[in-house]
Each structure stands twice: as C-alpha cells, then as structure tokens.
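S.K.: sequence unavailable; structure follows:
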C-alpha cells in the first residue's frame, strides 16, 4: 500500500498576504481559493513539480501563525533556486553545505520556516 503525503497546513495571520508571497514571490501554483463560510476559507498552493501542496486559510489549522518549522523543498540546483527567490524579493540565507546536502533557508511573512535542499550526488 502506498502512503502519500499530499497536503500540509501552514498557519498564517493574513491569507491574502501569504497567498501573494507564495504565488508571486516563491512561485507556487494557486490550485484552489474557496470561501466555504464566513469562518472558513481554504487556499491550496503547490510548489512547481511537487505532488504535495500546502493549505493556508481561515478556520483551518489550530496552530499559531508562524509556528511551522522545517518545511523542506528538494531542488535539483539549490544555487539556481536561491537565485530565483532572491530575484523575486525573498530573503534567503546563503547556501550551507552539509554531508546530507546543500541548503538555503527562508521564512514566509509570518515566520514559518522553509529550506531548499539539493541532495548530495552520492544519493
């Protein structure tokens, strides 16, 4: 049996600001934006080429905005991905090299933390 992670909730304080950050600056695709009720809005965003999406909105997660740490996106070329984010106005760390890959780190406007990982060639 396959088990596939397909959606991760990311708590944000301002849905429109977060949606703009993820789509316009980070380059995620906006899959859905649906106002279900006055208390529930569901926005699904997917990184290019990913089978897993994030959900932001109102009435979704019970966690505090900015409380998600360690979200990770695997890329083929961390330097190129970092350069693309910097060009779009995202504050991204310098590239750090570890035995398990090369990484660059950034936060969304609420402080949810992300990393870009380029896997090592031995893998």
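M.R.: Structure's in. What do you need? Small disclaimer: the values here were computed from a predicted structure and weren't measured.

S.K.: from now on I want contacts and neighbour counts done on CA atoms only, so please keep to that.
M.R.: OK.

S.K.: tell me the helices in the protein, going along the chain?
M.R.: 15-20, 78-87 (DSSP state H).

S.K.: take the ones you listed and write them to CSV, including mean neighbour count and distance to residue 3.
M.R.: CSV is the format used below for the helices of the chain (neighbours: other Cα atoms under 10 Å; distance: least, Cα to Cα, whole Å):
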stretch, mean neighbour count, distance to residue 3
helix 15-20, 16, 28
helix 78-87, 16, 27
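
S.K.: looking at the ones you listed, which is nearest to residue 6?
M.R.: Relative to residue 6, the nearest member of the helices of the chain by Cα to Cα is helix 15-20, separated by 18.4 Å.

S.K.: residue 58: what's it in contact with?
M.R.: Neighbouring residues of residue 58 by Cα atoms under 8 Å, 6 or more residues apart in numbering: 15, 39, 40, 41, 42.

S.K.: next up, a structure to set beside the first:
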C-alpha cells in the first residue's frame, strides 16, 4: 500500500497575501480557494508536484504560528534558472550555494512574507526523469 504525502499545512497571517505570493511570485498553481461562513481554505501546488500546500483559517491551521514552518524543500532541475525566475517575479532569494559538486548538492532558499522558509535543491536528473511523468499530470491543468 502506498502512503503518499499530498498536503502540507502552511501557517500564514494573511491568506490573500499568501495566495498572491505563492501563485503570482513563486508560480504555484491555485487549485482551489474556498470561502464560506465556516472557513477560508486555499490549496496551491508547485508545478510538477504531487504535494500541495494548504493555507486557511480552520482551527487546526491556527494552531501553528504564522511563519513557523522551516525548511520545506522544493526540487528543480536547474537552480540558476529557478532562482532567476523567482527573483524576476520579486522574490528575495538567497545566493546559490554548492555544498557538493554531485547532483543534489546545489541549493538556494527563500522565505514567504510571514517567514516560512523554503530550500530549493537542484537535481539535474529531474529534467530527464521527473518525479511525476508528464503523461500522468493534468490534475490541475498542467501540461
């Protein structure tokens, strides 16, 4: 039996500001933005990912302090191109650090407006062997 990690709850102080950051600056897909008299919950997914982030105001989401999530990790096939893309959209990204010349040893990072931190790791192999094959995508309109 598979046990897949598909959602990570991310604590934020302003849902609309977080949506704008993750959708417009980081480039996550907006899967849904649900508001009713009981809740406001938003799900966003990085391109090519099987795992999404969820932000909102449900009681379980308010148990964590905004900005308290540390070291979430994204993987890209080209760290320099990814960093340039984020910086071009107004994200304050750290410089690239190469800890090891082998594939997987190159990183940079960024924070969201609340201070939740992200590491971005370069795995060049993902260009040839994506974690989710292109033909298996399309859940949210990805190509």
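M.R.: Yes, it's here. Every value quoted in this text rests on a predicted model; they were computed, and no experiment measured them.

S.K.: just to revisit the earlier point, just the ones in strands from the contacts of residue 58 of structure 1, please.
M.R.: 40, 41, 42 (DSSP state E).

S.K.: and which of those is nearest to residue 90 of structure 1?
M.R.: Among these, and counting by Cα to Cα, the member closest to residue 90 of structure 1 is residue 42, at 24.1 Å.

S.K.: residue 104 of structure 1: which of the contacts of residue 58 of structure 1 is nearest?
M.R.: Minimum separation from residue 104 of structure 1 among the contacts of residue 58 of structure 1 (Cα to Cα) is found for residue 15, which lies at 24.8 Å.

S.K.: so the closest one sits right up against residue 60, yeah?
M.R.: No: with contacts counted by Cα atoms under 8 Å, residue 15 of structure 1 stays clear of residue 60, the gap being 11.2 Å.

S.K.: okay, the residue most central in space within structure 2 and residue 7 of structure 2: tell me how far apart.
M.R.: With the centre of structure 2 defined as its mean C-alpha position, the nearest residue by Cα atoms, centre = their mean is residue 46, 5.1 Å away. Plainly put, residue 46 of structure 2 is 11 Å away from residue 7 of structure 2 if you go by Cα to Cα, to the nearest Å.

S.K.: joint contacts of these two?
M.R.: Common neighbours of residue 46 of structure 2 and residue 7, counting by Cα under 8 Å, 6+ apart, are residue 52.

S.K.: tell me how many other residues surround the aligned partner of residue 118 of structure 1 in structure 2.
M.R.: Alignment note (TM-score structural alignment): residue 118 of structure 1 maps to residue 122 of structure 2. Around residue 122 of structure 2 sit 23 other residues, with neighbours defined as other Cα atoms under 10 Å.

S.K.: contact partners for residue 122 of structure 2?
M.R.: Residue 122 of structure 2 makes contacts with 75, 76, 77, 78, 79, 103, 104, 105, 106, 107, as judged by Cα under 8 Å, 6+ apart.
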